[in-house]
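> Sequence below, structure please.
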Amino acid sequence: MGYIDNILFVIVLAAGFGYFAINVKKLIRNIKLGKDIDRYDNPGARLGNMALIALGQSKMVKRPVSGFLHIIVYAGFVIINIELLEIIIDGIFGTHRLFGFMGGFYSFLIGSFEILAFLVLFAVITFLIRRNVIKLWRFVHSDLKGWPKNDANYILYFEIVLMTLFLVMNAADGYLQSVGADHYAKAGAFPVSGLISGIFEGMDYNTVALIERIAWWLHIIGILVFMNYLYYSKHLHILLAFPNTYFANLKPKGKFRNNETVTNEVKLMMDPNADPFAAQPVDENAAPSKFGASDVQDLNWVQLMNAYTCTECGRCTSSCPANITGKKLSPRKIMMDTRDRLEEVGRNIDKNKGTFVDDGKTLLFDYITPEEIWACTTCNGCVEACPVNIDPLSIIMDLRQYLVMEQSAAPTELNGMMANVENNGAPWQYSQMDRLNWKDE
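Down below sits the predicted model:
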């Protein structure tokens, strides 16, 4: 019977990690649909960013209450899952608490895990109250409804179940150790679960052992399910926060990336020796060039990774002056829409055996409206507020560039300004001969 359990465990483990690998492959494929961009410079600064922001949670604690609670959940969930290694080995080889030979150190580890599990439960319940009872503004905003709102609650319920199973498993194990049951040699300390182990008093040893085994199986299966749920959840940032902060833009926030094609044209105009009518080399195999972006394939891969990394916390939207003053723009919605469209494109590719077939939709117009992106003041408040260095503004600017340079669809005031710059060399409508008159005043 023991061998059957081990074989069943290996099958469950292989299925869990196998499906996870499929999702990771799909995730990488979708991100690579974006255009190339060089973010491999200055590795020292990038590693520092990753250590400080992703690992150190430095931007998260700018809001102390949620920041402190998030650190508890983050640290607790990561550290507690160290015991996953022992569970996997025990499950494969049929052992029980294999690392118990470490004695006092093992007791310290298990005791620490239990205290962290209790703190995680406290933090998660607090998060549920903040979302569903207190109803903080950024959690009941109009852009957070349906699946995004439910997803946040589902993951919190999931964490409660996993932590509860962990403590029940340990409580039953500790009780069986205390009564000298077979196969339950003394190993570990149980400062939290020991407080509830009294519920097993008077129960048959076999019943308690069954409860321990059921909790053990549900705990490992729950972790595997949680791991595979990440791809469909905002909690994908658990995995992507590290690469996202590493590849974040290191340049000053007010510095915008020049369009290479426009830059080359300006340089050509300013070169007195250049022949503006000379034929430029053309790559016949290259895709037609496009100014800006109208769909996710026009964005770069870092922007697409940003969309998958978004935690949907709403800090960006709550910091956005356009949104605060009642405009339609929500930086959080920009990222959520980008991810939704990218997922739709990915499903299209899967359906058509690796090739994208035009579905008549685009990120701009079908997901994000011009009204939204023209409301942006380009203040970078959303970029500064994001705890994992996501840049909604870069997507907004690329969509704007498409509207202006491909669709000639800028607002009337902006069209007038750009015409004046082109004709007069200044935003105001006067002759170029008069542009220096101000110095005589």
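
> going forward, measure contacts and count neighbours with C-alpha atoms only.
Noted.

> Please work out how many residues are found near Asp275.
Neighbour count of Asp275, defined by other C-alpha atoms under 10 Å: 10.

> if I look at it, how far off is Asn264?
13 Å (C-alpha to C-alpha, to the nearest Å).

> what does Tyr231 give?
Noted for Tyr231: a distance of 41 Å to Asn264, by C-alpha to C-alpha.

> One more, so I can put them side by side:
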Amino acid sequence: MQYIDNILFLIVLALGIAFFAKSAKKIIRNIKLGQEVDRTDRTSERWKNMTLIALGQKKMITRPISGLLHIIVYVGFVIINIEVLEIIIDGLFGTHRIFSFLGTTYNVLIGSFEILALLVLVAVFAFFARRNIIKLKRFIHNDLTGWPKSDANYILYFEVVLMSLFLIMNAADRHLQLIGYTHYPEAGAFPVSSFLLPIFEGMSPGVVALLERSAWWLHIIGILIFLNYLYFSKHLHILLAFPNTYFADLDAKGKFTNLESVTREVKLMLDPNADPYAAAPADAPATKFGAADVTDLNRVQLLNAYTCTECGRCTSACPANQTGKKLSPRRIMMATRDRMVELGDEIDKNNGQMPQSTKTLLNDYITPEELWACTSCNACVEECPVNINPLSIILDLRRFLVMEQSAAPMSLNAMMSNIENNGAPWQYSQQDRLNWKNE
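The predicted structure follows:
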């Protein structure tokens, strides 16, 4: 009977980790729907990027208020959850505050955790006010409705509940320590939860012990629920920001990549001795230029979509969006993720086989109007706090429209026709094509 709690804890922990592992496997599978891309070069730069941007929050502090609040929540939540290691050990082996033997170090740790928990609560209330009372423009934009808008608030509620349970657990523990209750030896410093001690005055020790145990169980169960909720939430970036910043494109912003398929065809045209069938057998599938669906994008672009924080910094900096055009870089990323998740679900329903889907990312999720509104200025790329690149997806979808469907805007088609026929974007004859210099 004395091991029932330990066995129950083991079952809860195993289920929580198993569900998370299942979700993680699905995320990896969905990302692998994309095309392989080599991002193994310049490893020192990549580690530096990940350290400064994902871990150090370098790009968050470009907006000082939100940056500071985010750092408090991020650091507080990560550091406080170091205590989860102690909770797991205690839960598995029936101990209580197993690390208390650290003495003064333990007291400093618990005291620091409590101060951080209080700061997290303050920051969370500030975030809630920014979204729901002040209503900053980027949080009430028309591309952030329904689930994405609610999701942000759910996470804030989660944070409040988890931090409150942590402080209540510590306060009850401290009360039991002070009255010398069984199995509650004095350990830890409680600069914040000590203010909650009057709550327990007049309560029997048994009731306080029940409250402490209840808060302890709810805290660890809440953490496991939060861990599994990440799969459905934009807060997946808590984990994916690290690989996303590591595998980010290190080339100069705005550099247009060459398509191997185009390069190969140009070489074939320029080489009179080339055998086109040697490079592309007759039974080989036709080469696709650009991207029409998520399977045509590369894996880093799909990782970008999963990592998107939906903070709206990209959209708020987008000049096209500021002038009232339909384009929202945030919506580009959200739509890419939605399509990827939908396709993944279709694969699950089709026994792991790629289905004959009637939908595509282009047109069904992202319209040509949005794509052609983009000025290719890279403002969205510069603003993203975790190095997401919406422009790369926009350009690949544009490539498909131009090179596969000849569906560019009329003005662009006229320019390309002039270049083809006249060697210049203007409608001059060949001999007059340099006249623009005199105008």
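
> What would you report as the TM-score here?
The TM-score (TM-score structural alignment, normalised by the length of the second structure) is 0.98; 439 aligned residues with a C-alpha RMSD of 1.4 Å.

> returning to what we had before: higher neighbour count, Tyr231 and Asn264 of the first structure?
Ranked by neighbour count (other C-alpha under 10 Å), Tyr231 of the first structure and Asn264 place Tyr231 first, with 18 against 11.

> How many residues are close by the residue nearest to the more buried one when sequence neighbours are not counted?
The shortest distance from Tyr231 of the first structure to any non-neighbouring residue, by C-alpha to C-alpha, 6 or more residues apart in numbering, is to Asn23 (6.7 Å). Using other C-alpha under 10 Å, Asn23 of the first structure has 17 other residues around it.

> Doesn't Asn23 of the first structure lie inside a strand?
No. Under DSSP: H, G, I helix; E, B strand; the rest coil, Asn23 of the first structure falls outside any strand and is assigned helix.

> any idea how far it lies from Tyr154 of the first structure?
Asn23 of the first structure is 20 Å from Tyr154 of the first structure, by C-alpha to C-alpha.

> For Asn228 of the second structure, see how far away the aligned partner of the residue nearest to Tyr231 of the first structure in the second structure is.
Under the alignment (TM-score structural alignment), Asn23 of the first structure pairs with Ser23 of the second structure. According to C-alpha to C-alpha, Ser23 of the second structure stands 8 Å off from Asn228 of the second structure.

> now swap in Gln57 of the second structure and tell me
According to C-alpha to C-alpha, Gln57 of the second structure and Asn228 of the second structure sit 24 Å apart.

> again, but for Ser112 of the second structure
Distance, Ser112 of the second structure to Asn228 of the second structure, using C-alpha to C-alpha: 27 Å.

> Compare neighbour counts for the two and give me the winner.
Asn228 (21 against 18).

> where do the helices sit along the stretch 151-300 of the first structure?
205-229, 237-246, 260-270 (DSSP state H, counting those that start in this stretch).

> Return the most buried member of these.
helix 237-246 (a mean of 21; mean count of other C-alpha atoms under 10 Å).

> residues making contact with that helix?
Here helix 237-246 of the first structure makes contact (C-alpha atoms under 8 Å, 6 or more residues apart in numbering) with 46-47, 49-50, 53-55, 302, 305-306, 308-311, 388-390.

> Mind doing that once more with 7 Å?
46-47, 49-50, 53-54, 305-306, 309-311, 388-389 (C-alpha atoms under 7 Å, 6 or more residues apart in numbering).

> Return the subset of the residues you listed lying in helices.
Among the contacts of helix 237-246 of the first structure, DSSP state H puts 46-47, 49, 305-306, 309 in helices.

> Looking at those residues, which one is closest to Asn132 of the first structure?
Thr309 (23.8 Å; C-alpha to C-alpha).

> and for stretch 127-140 of the first structure, what are the contacting residues?
153, 314, 318.

> cutoff 10 Å now
66, 69-70, 121, 123-126, 141, 144-145, 148-149, 152-153, 156-157, 312-318 (C-alpha atoms under 10 Å, 6 or more residues apart in numbering).

> Any chance of a markdown table for the ones in helices among the contacts of helix 237-246 of the first structure, columns distance to Lys290 of the first structure and neighbour count?
A markdown table is the format used below for these (distance: C-alpha to C-alpha, whole Å; neighbours: other C-alpha atoms under 10 Å):
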| residue | distance to Lys290 of the first structure | neighbour count |
| --- | --- | --- |
| Arg46 | 30 | 20 |
| Leu47 | 33 | 16 |
| Asn49 | 32 | 23 |
| Met305 | 21 | 24 |
| Asn306 | 22 | 29 |
| Thr309 | 26 | 28 |
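
> Nearest to Gln432 of the first structure among those?
Comparing these against Gln432 of the first structure with C-alpha to C-alpha places Asn306 closest, at 43.6 Å.

> Is the closest one in contact with Val388, as I believe?
Yes. Counting by C-alpha atoms under 10 Å, Val388 is a contact partner of Asn306 of the first structure at 8.9 Å.

> Touching both of these two, which residues are there?
Counting by C-alpha under 10 Å, 6+ apart, the shared contacts of Asn306 of the first structure and Val388 are 237, 240-241, 243-245, 248.
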